[in-house]
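Asker: quick check, what structure comes out for this input:
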Amino acid sequence: MTRLGTTVDPRAPEYAQARTAALERLTALGAELAKALAGGGEKYTARHRGRGKLLARERIELLVDPDTPFLELSPLAAWGSDYPVGASLVTGIGTVEGVECLITANDPTVRGGASNPWTLKKALRANDIARENRLPCISLVESGGADLPSQKEIFIPGGALFRDITRLSAEGVPTIAVVFGNSTAGGAYVPGMSDHTVMIKDRSKVFLGGPPLVKMATGEESDDESLGGADMHARTSGLADHYALDEHDAIRQARRIVARLNHRKAHPDPPKARDPLHDPEELLGIVPPDLKTPFDPREVVARIVDGSDFDEFKPLYGTSLVTGWATLHGYPVGILANAQGVLFSAESQKAAQFIQLANQRDIPLLFLHNTTGYMVGKEYEQGGIIKHGAMMINAVSNSRVPHLSVLIGASYGAGHYGMCGRAYEPRFLFAWPSAKSAVMGPQQLAGVLSIVSRQSAAAKGQPYDEEADAGMRAFVEAQIESESLPLFLSGRLYDDGVIDPRDTRTVLGLCLSAVHNAPVEGARGGFGIFRM
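Answerer: Presented below is the predicted three-dimensional model:
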């Protein structure tokens, strides 16, 4: 076995500095995550509990198997927007009766669980994950429908939610809806289109139009129960497949539905794996506070793969990109990790070959980002950096094995694309609090704008305002810095969550287990033309 050693010294000043910075970032992250956990706040949480109802995460906790993890996804959705952090929806992957499921739960303490534009984006991302990985989808529903003031951003694209439910069913992916309260207007189609629907006595209310709307539209007088109550849907309309007496009974029945699905993973679970030889706690001290300072990504690999065992591919060629084979929680993986930030022609060609090999062997790929992008300059342009970078991006684009991405440092420019950024549809993408991502670094971007402005002034024969230039550069640098941080990017669902570096192995293990619910099959040919 090729076991990775380590040069990390926990007593070194630079390690202590990096660890301190990491802990400060984690504290700030924790404060933002607490906002999502708080939902609508104490007032609305107390009101909800006063009605004898469980909170969204309490429902999930009862639904999943005891002592099993729940991997929450996109918890920071809507961060930095006008809407509450979390987007009034909880999504994630949990095990129910031994079956890995994609679970969504409306948070009724936030405007009654109403959906805003970020709720929609988060729900659609959850549906993508369920479809790609063939995970049964369980919806814990309690929502009054769209947040009406923002309907212009929800109504037209929102139809994709119902399209997804029917497509999941058509592809043999089970869908289950458990209705805990209101499921009105367009939301009525969630239980209406799901394979299995559970409703609760005196609690579930499912109708296209509530009594006020019916009165306005038809003049008919009606009440909630006769119009859309659980008893009516169980006895008269037939919409309710299962009739529960209370929330606990509804969750029990949902678990029994999953137990009877006869759902089987495409690949069996691997045997128990060996832990890394090196302490994952040390991941906090590996990434320097200043991302311009290089670090060896093998130190990260050594703390996340089984037994710290890593067989490197082309170790002497294209050395600013580390590639190699390992197992993670027993699952085989091919790893691509940026070493010195910049991607040259050799690294691009090496990556393309490695990705093709992974596809030949049906091995998932893990991308560990710390790149400033592809190298620029006359020498490199003449050497073919465009066609070689395109070769790498071509390979990533047309690869068919599951991809997982973790942004651990910088992820700038086209390097973000070549390392399988969000637009290249990795099955899962997470970020460390140390990560940054943008078209380029703040100083570089501000400098480019300054140069262009100077050239424009010179071309017009006008004097250049140095004071205004300094102000512009400072403003642009601050703007780009704020827009490249993990909280900003995660708020826009450009990742699936910002994670504690020490949890990386666990998170990736859960993701690898999830992707093996679907067949893992690589491309056999099928790549575009590689320009040589």
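
Asker: hey, let's count contacts and neighbours off CA atoms from now on
Answerer: Will do.

Asker: could you list the buried residues of the longest helix anywhere in the chain?
Answerer: When the chain is parsed with DSSP state H, its longest helix is helix 13-38. The neighbour-count criterion (16 or more other CA atoms under 10 Å) identifies 14-19, 21-22, 26, 29, 32-33, 35-38 as the buried residues of helix 13-38.

Asker: may I have the secondary structure class of Val406?
Answerer: Under DSSP: H, G, I helix; E, B strand; the rest coil, Val406 falls in the strand class.

Asker: please determine how far it is located from Glu32.
Answerer: According to CA to CA, to the nearest Å, Val406 stands 20 Å off from Glu32.

Asker: helices of the stretch 401-532 of the chain, residue ranges please.
Answerer: 413-418, 442-460, 466-483, 486-491, 504-515 (DSSP state H, counting those that start in this stretch).

Asker: ok, which of those helices comes nearest Ala266?
Answerer: Of all the helices of the stretch 401-532 of the chain, helix 504-515 sits nearest to Ala266, with 9.3 Å by CA to CA.

Asker: what's next to that closest one, contact-wise?
Answerer: Identification of contacts with helix 504-515 by CA atoms under 8 Å, 6 or more residues apart in numbering yields 71, 100, 132-133, 135, 269, 303-305, 328-329, 331, 402, 404, 427-428.

Asker: so how do I select the buried members of these in ChimeraX?
Answerer: In ChimeraX syntax, the buried subset of those is picked out as below (16+ other CA under 10 Å):
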select :71,100,132,133,135,303,304,305,328,329,331,402,404,427,428
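
Asker: narrow the contacts of helix 504-515 to those in strands?
Answerer: Per DSSP state E, strands hold the following members of the contacts of helix 504-515: 71, 100, 328, 331, 404, 428.

Asker: for comparison, sequence B:
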Amino acid sequence: MTPFQSRIHPASEAFQAQRAGMLALVDELRALEQRAADASARASASFARRGALLPRERLSRLLDPGRPFLPIANLAGYGMDDPDPSKVVPGGSQIAGIGFVSGVRCMVVVTDSGIDAGALTESGNQKLMRCQELALDNKLPFVHLVESAGSNLRKYRVEKFIRGGGMFYNLARLSAAGLPVVTVVHGSSTAGGAYMPGLSDYVVMVRGQAKAFLAGPPLLKAATGEIATDEALGGTDMHASISGLAEYVAEDDAHAIAIARDIMDNLGWQNKADDAAANAPAPRLDTEELAGVMVLEHRKPVDMREIIARLVDDSRWMDFKPDYGMATICGQGRIEGHTVGFVTNNGPIDPAGATKAAQFIQLCNQAGTPIVYLQNTTGFIVGRASEEAGMIKHGAKLIQALANSQVPQVTIYCGASFGAGNYGMCGRSFHPRFCFSWPNARTAVMGGEQAATTLEIVARQQAERKGRPVDEARLAEQKEEIVGTFERQASAFYTSGHLLDDGVIDPRDTRAVLAFVLATTREATARTPRAVQFGVARF
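Answerer: Next comes the predicted model:
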């Protein structure tokens, strides 16, 4: 492999303009993340009064200091729970990600009980289930720090209730797969939330704070007339000495987290293998330049090799069939020692590009090489020539290859992701192992202008067939409405808020994120959990 020779000039006016635009989007991302942290911190006085740690303090004590932590679904709920972007508190009232607990790589979810007492939201439910799915796919223990008032009955939706059962289905599957589920109950865990510790393998409860019951005192009185205190009905001492729900009793939050760390330490799941990143050379081309390399207007061309060269070790990579299907780029390189195949786009996917990518995906499967898709395409090419060249059948070959690929696949939305190009580049519906977006990414079935123009043409044709005049004012109003709808929903913040990826990341962090998830998938491949027929039953 030879080092890539960049044609980018960081001092140029175009680069600096692109960098400024990208950094403005990153600042917007960080402001949205901070909004959730600030909303949670406003409850600090009430937490202090009962001697409790704030959710982010609990997470900090749980994780190994100095080790990386990869947040998952950081914008969950943006544009979903509240359509007014200025009022949205993203995150789904859950703090989640992959990190290290006593040296063991784990999926960690912390209820953000500083926000609405940790009441479950639709986006929070979806985020929690996505984290459970990632734990299953990547053979990760699941550590859950729980404090939730349960479902928000004022915002009750029957579909949320029904879909929410997937959380408990996944917990049962994790345990049966031999992946330990460790739950620390810091406060209330009510109704369906009581099944979170109930379906866990190890439960730690904080004395005087933790409570778990299928029906809390108000519902119990309403349903049966029985009157009981929180502690008598579902307190820590009762569950530790009578029901048997709790294995361990902690005196406070810090003690509970220390117990959880001891549980993970005693599993003996620490990865003793040499870290492949230790001696891996950094890219020769500066990863900081990723903030200015990518164009912010999807109609402008960009050579995605410039992106790859700032991700791979020593900026070295092998370009696969560079002169065939040139708008589709395939090749191999290493990221912190991990061999990886890349598939990306310098334009629409044409018949030759689809054929090349399908062959490359099969070769990666033959070699057991993970694949990274860097999405930047306006879709499959259209037109008479491409139809005659067999675009449909060649595109189908690509779909067949990536849908049936057996190696880990990771997708990064870097720029445009339009039409079936989203599918052909392993979009979310094709179940990549991980999926992240850059803040400038745009996703839609087509561009807003294209959609509006298409519908305008149809409207004019209908009017002509019926012999009626065209309402020009109505057409102009319709066009503005359609373009606005498409533009709003194409935003990376909007799609991420609807859990259509695993989070929005700073482009400059892409190499670190890819190295982390590649190490996660490699560890999963090497790990052989001791699966059992059923999840571990509680006694």
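
Asker: coming back round to it: nearest to Leu365 of structure 1, out of the ones in strands among the contacts of helix 504-515 of structure 1: which one, please.
Answerer: Set against Leu365 of structure 1, the nearest of these by CA to CA is Leu404 (6.2 Å).

Asker: tell me which residue of structure 1 matches up with Ala172 of structure 2.
Answerer: Counting by TM-score structural alignment, Ala172 of structure 2 lines up with Thr166 in structure 1.

Asker: the helices in the stretch 1-150 of structure 1, which residues?
Answerer: All helices of the stretch 1-150 of structure 1, identified by DSSP H, counting those that start in this stretch, fall at 13-38, 42-50, 56-63, 117-133.

Asker: same question, the stretch 151-300 of structure 1
Answerer: Counting by DSSP H, counting those that start in this stretch, the stretch 151-300 of structure 1 has helices at residues 155-170, 189-193, 211-218, 224-228, 230-232, 247-259, 298-301.

Asker: and Ala474 of structure 1, how many neighbours does it have?
Answerer: When counting by other CA atoms under 10 Å, one arrives at 14 neighbours for Ala474 of structure 1.

Asker: that one maps to what in structure 2?
Answerer: Here Ala474 of structure 1 is matched to Glu480 in structure 2, going by TM-score structural alignment.

Asker: which residues does the nearest residue to Ser169 of structure 1 once chain neighbours are set aside contact?
Answerer: Among residues not flanking Ser169 of structure 1 along the chain, Thr175 sits closest, at 6.6 Å (CA to CA, 6 or more residues apart in numbering). Counting by CA under 8 Å, 6+ apart, Thr175 of structure 1 touches 136-139, 165, 168-169, 194-196.

Asker: residue most distant from the centroid, structure 1?
Answerer: Gly461 (50.5 Å; CA atoms, centre = their mean).

Asker: roughly how far does that residue sit from Gln455 of structure 1?
Answerer: Separation of Gly461 of structure 1 from Gln455 of structure 1 (CA to CA) stands at 10 Å.

Asker: what's around Lys300 of structure 2, how many residues?
Answerer: Lys300 of structure 2 - counted by other CA under 10 Å - has 9 other residues nearby.

Asker: just give me the match in structure 1 for it.
Answerer: Superposed on structure 1 with TM-score structural alignment, Lys300 of structure 2 falls opposite Thr293.

Asker: do Asp286 of structure 2 as well
Answerer: Match for Asp286 of structure 2 (TM-score structural alignment): Asp279.

Asker: touching, that match and Val305? I think so.
Answerer: No: between Asp279 of structure 1 and Val305 there is no contact, the gap being 11.5 Å when judged by CA atoms under 8 Å.

Asker: so who does whatever residue of structure 1 lines up with Ala246 of structure 2 touch?
Answerer: Alignment note (TM-score structural alignment): Ala246 of structure 2 maps to Ala240 of structure 1. If you count contacts by CA under 8 Å, 6+ apart, Ala240 of structure 1 has them with 197-199, 230, 233-234.

Asker: from those residues, which land in strands?
Answerer: Mapping the contacts of Ala240 of structure 1 onto strands (DSSP E) picks out 197-199.

Asker: quick one: which of these is most hemmed in?
Answerer: Going by other CA under 10 Å, Met199 tops those with 32 neighbours.

Asker: the counterpart of Gln359 of structure 2 in structure 1: which element?
Answerer: Aligned by TM-score structural alignment, Gln359 of structure 2 pairs with Gln353 of structure 1. Here Gln353 of structure 1 is covered by helix 345-361, with elements defined by DSSP states H and E.

Asker: what sits up against that helix?
Answerer: Residues outside helix 345-361 of structure 1 that contact it (CA under 8 Å, 6+ apart): 313-314, 317-321, 323, 334, 336, 364-365, 380, 383-385, 388-389, 391-392, 394-396, 399-401, 521-524.

Asker: got the contact list for the aligned partner of Val206 of structure 2 in structure 1?
Answerer: Matched by TM-score structural alignment, Val206 of structure 2 corresponds to Ile200 in structure 1. Ile200 of structure 1 makes contact with 179-180, 230, 243-247, 250, according to CA under 8 Å, 6+ apart.
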